[in-house]
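1. need a structure here:
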Amino acid sequence: MKLTTNQIDELFKFTRKHYVYHYDVQSELVDHLANDIESTWKETPNLSFEQARDKSFKKFGIFGFMDVIEAKQKAMNKRYRKILWRFFKEWFTLPKVVTTIAVFLSIFFFLKIPFSEYILLGTLFIFVVFDLINQFRNRKNQKQKKQKKEKIFLLESMIGETKGGFTGITLINAFNFVNLSHVNFSALEIHWSIIVSLTATLLGVLFYVINYIIPQRAEELLEETYPEYKLVNNL
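-> Reported below is the predicted structural model:
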């Protein structure tokens, strides 16, 4: 016996009820449940859809779908790191490497300005406030999508979450370091100025890639990762 379209829809609702919010993970679980239910019906055709579904669900163990969700998140984290590394490396090829060198030199000479640490603190504070506003908007958009039961893919969600997570932690840590260390940047020896400037440049490139490049290429990355993405979003 084959599952009907309504029963497949019920399985999607069932996965959402059990805290599976991303469409790609839902699809994989629904496919697995559907195959198992049909196999169960071959052995015991007298079972109702709900009974066969619950029997299949019990095979996932006491944690339900959590192990599957965790495994998918680990796999997608690995894929996201490869995407991040891909775009990060592009900044060290022409012509972008010229911009990177210019940023490095700008930071290096900026550090030589007296009381540059105070200017840096003010700049970091503005970035922190701006980032908090962006995080709030991103969470609000994600919440609205969930309420509307729109199809959200795991990579799509990860792009937004990683963007906010990296930015917030990095900016706050940098602000605390500058504020608490009381380092006089203008008095640093040249080798320390080079190290600080290089670190700031690399973090700046990483910040730009995570917050602007990857989100701008999100549609392309989603279509590359999920063959069904374009079709699903046109339904």
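2. every contact and neighbour count from this point should use C-alpha atoms.
-> Fine.
3. kindly list the longest helix within the protein.
-> Across the chain, the longest stretch assigned as helix under DSSP state H is helix 116-147.
4. tell me what that one is packed against?
-> When contacts are defined as 3 or more CA pairs under 8 Å, 6 or more residues apart in numbering; DSSP states H and E, helix 116-147 sits against helix 154-181.
5. this one next, for a side-by-side:
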Amino acid sequence: MKLNKEQLQQINAFINKRGFTYYDLKLEILDHMACKVEELMTADDKISLDHAISMAHGEFGVHGFSVFEDAMKSSLQKRYYKLFFTTFLSYLKPVYLPIYAGTIYLMHWLAVRFNSAELVLDIAWGMVFVLFLAYLLTNYLRERRFKGMLTNQMGGFAAVMINIPLQLFIYLPGKDSDLSQGTAGILMGAFLVFSIITYLCLQHMKNTVLDACRKLEEQYRLTVGS
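-> Prediction:
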């Protein structure tokens, strides 16, 4: 049997009472619970909705949702990381290489032309700062109704990734030589390309997750955050 809107809202209310930190995780658990309740009520048309919900919840064991929540959180994180890295690799296709090479060459030329590794460092960090603001504006303002998403943790992950090439620059030896200025330009060019790809991957991943959340909301006739 197909669950009606009132039944779905009752399951949703039951889940809300348990409390979940991440909204996308809650939707995954709602999907699992609704499917299980529907399966139980289809197998026995005399069973009440409350009893079916209780039985479905009981299948999670004595710890209720907690163990399943941890497992689902781990599963979602792995899914998000896989999506991120798959997208990252897609931006390494030959068609994009001329753009990356041009960016790296430009940074190299600026470092040598003005004999300043600090200049290219400032340019690179300025661009990264702009990308960071763009990420905040597009995801925390435009999509502010989707607060408490597990994908938001990927921002910290990206910060760690971006910090790696920065550390390489900090320990670059011989910054006073002409060769090192060019090397610094190449390094900062690669850093900038890396940062741009990371930003694009985060945006793609976040949009994919939001689309999945919207589909689940539509499927279960939910109001966001209800």
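6. re earlier: chain center to the longest helix of the first structure, what's the gap?
-> Mean C-alpha position of helix 116-147 of the first structure versus that of the full chain (CA atoms, centre = their mean, to the nearest Å) differs by 16 Å.
7. now the angle from it to helix 154-181?
-> Interaxial angle, helix 116-147 of the first structure versus helix 154-181 (axes from the mean of the first three to the mean of the last three CA atoms, to 10 degrees): 150 degrees.
8. quick one: contacts for Phe57 of the first structure?
-> Residues in contact with Phe57 of the first structure (CA atoms under 8 Å, 6 or more residues apart in numbering) are 33, 64.
9. give me the three-state assignment for it.
-> helix (DSSP: H, G, I helix; E, B strand; the rest coil).
10. what residue of the second structure takes the place of it?
-> Using TM-score structural alignment, the equivalent of Phe57 of the first structure in the second structure is His57.
11. so how far is Phe65 of the second structure from that match?
-> Look at His57 of the second structure and Phe65 of the second structure: by CA to CA, to the nearest Å, they are 7 Å apart.
12. repeat for Ile53 of the second structure
-> 13 Å.
13. and if you look at Ser74 of the second structure?
-> From Ser74 of the second structure over to Phe65 of the second structure (counting by CA to CA), the distance is 14 Å.
14. what lies in contact with the helix or strand encompassing Ala102 of the first structure?
-> Assigned by DSSP states H and E, Ala102 of the first structure belongs to helix 96-110. The contact list for helix 96-110 of the first structure, computed with CA under 8 Å, 6+ apart, reads 90-92, 116, 193-194, 197-198, 200-201, 205.
15. tell me which residues of it come out buried.
-> By neighbour count with 16 or more other CA atoms under 10 Å, helix 96-110 of the first structure contains the buried residues 100, 103-105, 107-108, 110.
16. can you tell me how far the nearest residue to Met154 of the second structure once chain neighbours are set aside is from Gly148 of the second structure?
-> The spatially closest residue to Met154 of the second structure, leaving aside those adjacent along the chain, is Leu202, at 7.4 Å (CA to CA, 6 or more residues apart in numbering). For Leu202 of the second structure, the distance to Gly148 of the second structure equals 16 Å [CA to CA].
17. now do the same contact list for the residue positioned nearest the centre of the second structure.
-> By CA atoms, centre = their mean, the second structure has its centre lying nearest to Thr151, at 3.4 Å. Each residue near Thr151 of the second structure by CA under 8 Å, 6+ apart is listed here: 77, 80, 206, 209.
18. report how many residues lie close to the last one.
-> I take that to be Val209 of the second structure. Other residues lying near Val209 of the second structure total 18 when counted by other CA atoms under 10 Å.
19. Thr162 of the first structure versus the closest residue to Phe127 of the first structure other than its chain neighbours, what's the distance?
-> Using CA to CA, 6+ apart and skipping residues adjacent in sequence, the residue nearest Phe127 of the first structure is Leu171, 7.3 Å away. Counting by CA to CA, the separation of Leu171 of the first structure from Thr162 of the first structure is 14 Å.
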